[in-house]
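Undergrad: Have a look at this fold, sequence not included:
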């Protein structure tokens, strides 16, 4: 049950309880008042009848002397010279009695129908029922309106928070829900905005530090590369040149990650025949990788960035998986599959993270999948990591994620970062 209907149900329940309580209170108060007034009138009438009986010796004003239908409870109450009243419901009708003792053995009594008072009480009950139904209907309507307003604001806040989580820095939750009120929803929105700003500031600071370090390393790295080329031929020189190449590649990867973190990269889109493109790019890079084109499609993408994604996924499969490694093109999807031990659970559940290496992996700096994910975000594509049920690891690039809202069947776990 959504929050809207919970609020509506609560307000309706409270309205029902309030309406029932007020109706019962008014009913009982009016019934007591009618009975009290009837008793007072009957008391005055029996006293007047007593005075006339004392003067004439005959029952007057509709009074009777020792009637056979006099209730025993009333008879016992007037013994000893008292007067009393009694409201009796015989099943055939209701009556109000008044009696007084005129001698040790005789009782003078009056009986008047009480049905008019009961009719008035029934009329009041009908009015109370209509009023109660009106109150409940108004309460339920108010609950629907209040719940709908709060639900809409919270849904807007959730959508805005999702945009912030996806990297949209211009979105503010407080602006999405409206700043007209200062309730708990507005306080929550301001708190989320403050948290997002704090996290963004921290990420930006980390990105600047990473980019600055990489830039600062470029100058000595250029000199180191030049010096390595001047070394005399030999095994030591080859080792130095190899380590310099690795260091240079690492610096370039760090700079690329820093650029992708800024969320300012823009793709240069063009139409690409995906099957032919994948075959041409994969075959020269890794001849041992099999490329299967199930269905070809022409997609609008950035060839340079797509090639970077494809090469990184193939490299990752070759380094950390096991042969055979295959690339499969199915429409706007490219899947890179190996038959190793599969992706680590942390990568599947949380996504790739920079400088995170696979347990037992063969080298690398943990930046390949991070760069692939960043480039996929620039392209508006969806990069999915999964461990198929029959083993191995599968990375899928979906260049038309809006047309494929679900991940391929047969995957046990997947992690998507749109």
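TA: Perfect, thanks for sending it. Given the structure is predicted, the values throughout are model-derived calculations rather than measurements.

Undergrad: Going by C-alpha atoms from here, please, whenever you check contacts or count neighbours.
TA: Will do.

Undergrad: Give me the helices and strands touching the helix of greatest length in the chain, please.
TA: For the chain, the helix with the greatest residue count under DSSP state H is helix 3-56. Counting contacts by 3 or more Cα pairs under 8 Å, 6 or more residues apart in numbering; DSSP states H and E, helix 3-56 packs against strand 83-89, strand 94-101, strand 107-113, helix 115-165.

Undergrad: give me that answer again for 6 Å
TA: Where contact means 3 or more Cα pairs under 6 Å, 6 or more residues apart in numbering; DSSP states H and E, helix 3-56 is packed against helix 115-165.

Undergrad: Who are the packing partners of the helix it packs on?
TA: Using 3+ Cα pairs under 6 Å, 6+ apart: helix 115-165 touches helix 3-56, helix 173-177.

Undergrad: just the angle between that helix and strand 94-101, please?
TA: 130 degrees (axes from the mean of the first three to the mean of the last three Cα atoms, to 10 degrees).

Undergrad: Any idea how far helix 115-165 is from the middle of the chain?
TA: Helix 115-165 sits 23 Å away from the centroid of its parent chain (Cα atoms, centre = their mean, to the nearest Å).

Undergrad: Next, count neighbours for the spatially closest residue to residue 34 that is not a sequence neighbour.
TA: Residue nearest to residue 34 in three dimensions, not counting chain neighbours: residue 117, with 6.5 Å by Cα to Cα, 6 or more residues apart in numbering. Residue 117: 16 surrounding residues under other Cα atoms under 10 Å.

Undergrad: Put together a markdown table for the helices and strands packed on helix 115-165, with distance to residue 265 and mean neighbour count on each row.
TA: As requested, the helices and strands packed on helix 115-165 are arranged in a markdown table below (distance: least, Cα to Cα, whole Å; neighbours: other Cα atoms under 10 Å):
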| stretch | distance to residue 265 | mean neighbour count |
| --- | --- | --- |
| helix 3-56 | 40 | 16 |
| helix 173-177 | 25 | 21 |
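
Undergrad: take a look at this one as well, against the first:
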């Protein structure tokens, strides 16, 4: 079974802190072991040499029949059993043990009569030295790890803060704010070292500037084309009105009207793209606005009022949004079509095949339709743009039992 880690465990700062901590602990443990082994070997070696020297002197005194010193004796009771066995086997050796409750370095060797002659050297000072060294290693390691962790966390946090800023700007750009920039100070000062984060920030700012320039160019092109088409279309519409009645005249007038509608939609989109549209708020009852939109559409659309509400909004823009949603439901869906008012939420639903998957996931796209549907994909684009001007949120989904659902949430 896979364990689910908390969300914070995946952040760069936490990973860096864990890495620094593990490396510091490993380095401190390695250095501590090396120092401990080195000092212990030196301390034990000095005590061993002293004990063996005393053992030689005691052996010479014992063989000469002289009295032994106070630190030497034959078969002393505190002599470690393993060292006693070694001496009785005819060998000499040393071993750290205890004598009268304190650390001692024992040295023992064989003497006549199958007995062991032993010498003990006080090892208390050596034991205290090693214990003090171990404590110093532990405290210094803890201090070094804590200091390194704090300094490393501070350095990593500065980097991650810059990364978070870059990510936040990237999200703003993806949301449509092409004026957003990272403006990392390192990218503006050539004398400062340029690290990888600065390179990413500079690349993101360059990309945003390039994207903004291309988008503005496209917006200007769309607006210019729409404006240029307006004049000849006006003349063409006037000429079409002068044609004699008949089927060809009706076809010409219908195509001219469609072209005029397309041109007006392009002009409206270009105005929305500039972000300079202003709202003229007034108090409106949503149920009354919905009924007025349905009457103006001339379609068989049911208005369902669950809870009416008076809101501060721009009536013209709100009617434009709802009118486009109703027209889209009848043009691309199937009846029955209903407009439901529930407080500040207005829902337009049909019972057709539903919205395409791309539209539900990413919103409407200009000049994109699927399944041979009529239209240019501009109606829903205008509805989304006008909803943003109103400060409302327009979302698209499909009902479980079939049909497209457009939900307008006013604030």
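TA: Yep, it's here. What you see is a predicted model; the values in this text were computed from it and never measured.

Undergrad: now the helices and strands packed on helix 115-165 of the first structure as TSV including distance to residue 101 of the first structure?
TA: TSV is the format used below for those (distance: least, Cα to Cα, whole Å):
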stretch	distance to residue 101 of the first structure
helix 3-56	9
helix 173-177	79
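
Undergrad: between those helices, which one is nearest to residue 389 of the first structure?
TA: Closest of those to residue 389 of the first structure is helix 3-56, at 38.3 Å (criterion: Cα to Cα).

Undergrad: Identify the residue of the second structure aligned to residue 153 of the first structure.
TA: The equivalent of residue 153 of the first structure in the second structure is residue 162 (alignment by TM-score structural alignment).

Undergrad: which one in the first structure is aligned with residue 270 of the second structure?
TA: In the first structure, residue 270 of the second structure lands on residue 258 (TM-score structural alignment).

Undergrad: Could you double-check that residue 356 of the first structure sits in contact with residue 366?
TA: Yes. The pair residue 356 of the first structure and residue 366 passes the contact test of Cα atoms under 6 Å, sitting 4.7 Å apart.

Undergrad: where along the stretch 251-400 of the second structure do the helices fall?
TA: Along the stretch 251-400 of the second structure, counting by DSSP state H, counting those that start in this stretch, helices occupy 286-297, 315-332, 357-362, 379-390.

Undergrad: most packed of those helices?
TA: helix 379-390 (a mean of 22; mean count of other Cα atoms under 10 Å).

Undergrad: with the first structure superposed, average distance for it?
TA: For helix 379-390 of the second structure, the mean deviation from the first structure after alignment is 1.3 Å (mean Cα distance after the TM-score superposition for the first structure).

Undergrad: and that helix, which stretch of the first structure?
TA: Using TM-score structural alignment, the match for helix 379-390 of the second structure in the first structure runs over residues 368-379.

Undergrad: hmm, who's touching the matching stretch?
TA: With contact meaning Cα atoms under 6 Å, 6 or more residues apart in numbering, stretch 368-379 of the first structure is reached by 260, 309, 312, 352-354.

Undergrad: Now stretch 109-116 of the first structure: buried residues?
TA: 109-111, 114 (16 or more other Cα atoms under 10 Å).

Undergrad: I misspoke; the intended subject was stretch 231-241 of the second structure.
TA: Neighbour-count burial for stretch 231-241 of the second structure flags 233, 236-237, 240 (criterion: 16+ other Cα under 10 Å).

Undergrad: Over in the first structure, find the residue span it aligns onto.
TA: The aligned range for stretch 231-241 of the second structure in the first structure is 219-229, by TM-score structural alignment.

Undergrad: mean per-residue distance, that stretch to the second structure?
TA: Stretch 219-229 of the first structure sits 2.3 Å off on average (mean Cα distance after the TM-score superposition for the first structure).

Undergrad: now that stretch, how far from the centre of its chain.
TA: Put simply, stretch 219-229 of the first structure sits 56 Å off its chain's centre (Cα atoms, centre = their mean).

Undergrad: Now do the strands in the stretch 151-300 of the first structure.
TA: For the stretch 151-300 of the first structure, the strands defined by DSSP state E, counting those that start in this stretch occupy 270-273, 290-295, 298-301.

Undergrad: Of those strands, flag the one that's most buried.
TA: Among these, ranked by average contacts under mean count of other Cα under 10 Å, first place goes to strand 298-301 (a mean of 18).

Undergrad: that older thread, relative to residue 206 of the first structure, how far out is the match of residue 270 of the second structure?
TA: The gap separating residue 258 of the first structure from residue 206 of the first structure is 9 Å, by Cα to Cα, to the nearest Å.

Undergrad: cool, and residue 257 of the first structure?
TA: 12 Å.

Undergrad: Please report how far the residue mapped onto residue 136 of the second structure from the first structure lies from residue 139 of the first structure.
TA: Taking TM-score structural alignment for the superposition, residue 136 of the second structure sits opposite residue 127 in the first structure. Separation of residue 127 of the first structure from residue 139 of the first structure (Cα to Cα): 18 Å.

Undergrad: higher neighbour count, those two?
TA: With neighbours defined as other Cα under 10 Å, residue 127 of the first structure and residue 139 compare such that residue 139 has more, 21 against 13.

Undergrad: Show the contacting residues for the more buried one.
TA: 12, 15.

Undergrad: same thing with residue 73 of the second structure?
TA: 117-118.

Undergrad: hmm, 7 Å instead?
TA: 117-119 (Cα atoms under 7 Å, 6 or more residues apart in numbering).
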